[in-house]
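Trainee: quick one, what's the 3D model for this:
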Amino acid sequence: ASINHLALDPEYTMSMEDVVTASQEAGQVIQPGGHLCEVALWAKWKHVGSARAVLESSIVLVSVKGFAECVRRDPAVDAMASVYAKTFVQLLNDSNVVAEEEQ
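Mentor: Predicted coordinates for the structure are as follows:
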């Protein structure tokens, strides 16, 4: 899920499958264009576990602080990101993913 996707597709719905990626299940593969830790952009988050590449891969590191500063520059993007973040965190809070990780 991405902010651009939300902006372009008003029928888009988010599920926990969009929120939780490779950290949920051992051996889960991130597909091209996928994301590993989007949750860190929207919530206070501590990563547990590890990830490794099994093929030659590329990675993009996004600074949370830089991302937030960039989003805040445009009021329309800021408003859209705010709605997305609230939905994202609500889905995360409603899920049992964190509870499973704590056991």
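Trainee: contacts and neighbour counts: CA atoms only from here.
Mentor: Noted.
Trainee: show me what contacts the residue lying closest to residue 45 once chain neighbours are set aside?
Mentor: Nearest non-adjacent residue to residue 45, counting by C-alpha to C-alpha, 6 or more residues apart in numbering: residue 39, 7.0 Å away. Residues near residue 39 by C-alpha atoms under 8 Å, 6 or more residues apart in numbering: 19, 20, 45.
Trainee: this one next, for a side-by-side:
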Amino acid sequence: EEHVVGERSVIVEHELFLPWTRSHHMLFVMSGHLYYRAARGASVSGRNSARGSINYLFQSNGVSPVRKINSANERTKNNKPPRDDQTISSDGSSVGASLGLFGDHNVCASRVLEVAPDSWLCEAALWLDWHHVGIAAAKTDCELITLEGKKFQEVMHKEMPEAQAYAKLFARYAQEREVLFND
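Mentor: Okay, here's the model as predicted:
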């Protein structure tokens, strides 16, 4: 039987998920680093699709300054546009060239995001029927905590009316967004 919370060890270059696959877990990075990149044409508006999610990667200290990564006028901290082979850290600074971990998965030419410890991905899997719109792969060996979406929803519906209210607000927020969303 699968538990609501689990642990997962990931080795370098392992792909955690691919575009258009169903997301079953929210992922918390405890150690190591991941890369994330949106797939070509994969960002969707919550208003136009049930696949919508929030446009940020979240961190334990609040909303990350990482924003939509395929913006034509995106800038790094020093106000220079990053090259296509650069990655962008959660503070917006350029952190070097990607490792080419994305193979032939039709990823877009937008920048690769580095997902560091104390960050998380796929919160939408807790609240929506979510399909990934990008690919995540391990830059280094990683330790992750997983939160299984369906079981989480079952517990929240039984135990916490506040969580039910939040889930409804999250779904409404996703439906009303006109900006593009990603994992």
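Trainee: overlay the chains and give the TM-score.
Mentor: Overlay of the two chains. TM-score (TM-score structural alignment, normalised by the length of structure 1): 0.59; 78 aligned residues with a C-alpha RMSD of 2.5 Å.
Trainee: if we can go back for a sec, show me what the residue nearest to residue 45 of structure 1 aligns to in structure 2.
Mentor: In structure 2, the residue matched to residue 39 of structure 1 (TM-score structural alignment) is residue 124.
Trainee: now the residue sitting nearest the centre point of structure 1: how far from residue 101 of structure 1?
Mentor: Nearest to the mean C-alpha position of structure 1, by C-alpha atoms, centre = their mean, lies residue 38 at 2.3 Å. Distance from residue 38 of structure 1 to residue 101 of structure 1, counting by C-alpha to C-alpha, to the nearest Å: 17 Å.
Trainee: isn't residue 71 of structure 1 right up against residue 79?
Mentor: No. The criterion here is C-alpha atoms under 8 Å, and residue 71 of structure 1 misses it with residue 79 at 9.0 Å.
Trainee: which residues in structure 2 form helices?
Mentor: 124-127, 149-159, 161-176 (DSSP state H).
Trainee: okay, those helices, which one's buried deepest?
Mentor: Mean neighbour count (mean count of other C-alpha atoms under 10 Å) peaks for helix 124-127 among these, with a mean of 24.
Trainee: and for residue 15 of structure 2, the neighbour number?
Mentor: 18 (other C-alpha atoms under 10 Å).
Trainee: on that earlier part again, can I assume the residue nearest to the centre of structure 1 is in contact with residue 19?
Mentor: Yes. Using C-alpha under 8 Å, residue 38 of structure 1 is in contact with residue 19, at 7.5 Å.
Trainee: in structure 1, what residue corresponds to residue 172 of structure 2?
Mentor: Using TM-score structural alignment, residue 172 of structure 2 lines up with residue 90 in structure 1.
Trainee: roughly how far apart are that match and residue 76 of structure 1?
Mentor: Going from residue 90 of structure 1 to residue 76 of structure 1 by C-alpha to C-alpha gives 21 Å.
Trainee: what does residue 73 of structure 1 align to in structure 2?
Mentor: Residue 73 of structure 1 maps onto residue 158 in structure 2, by TM-score structural alignment.
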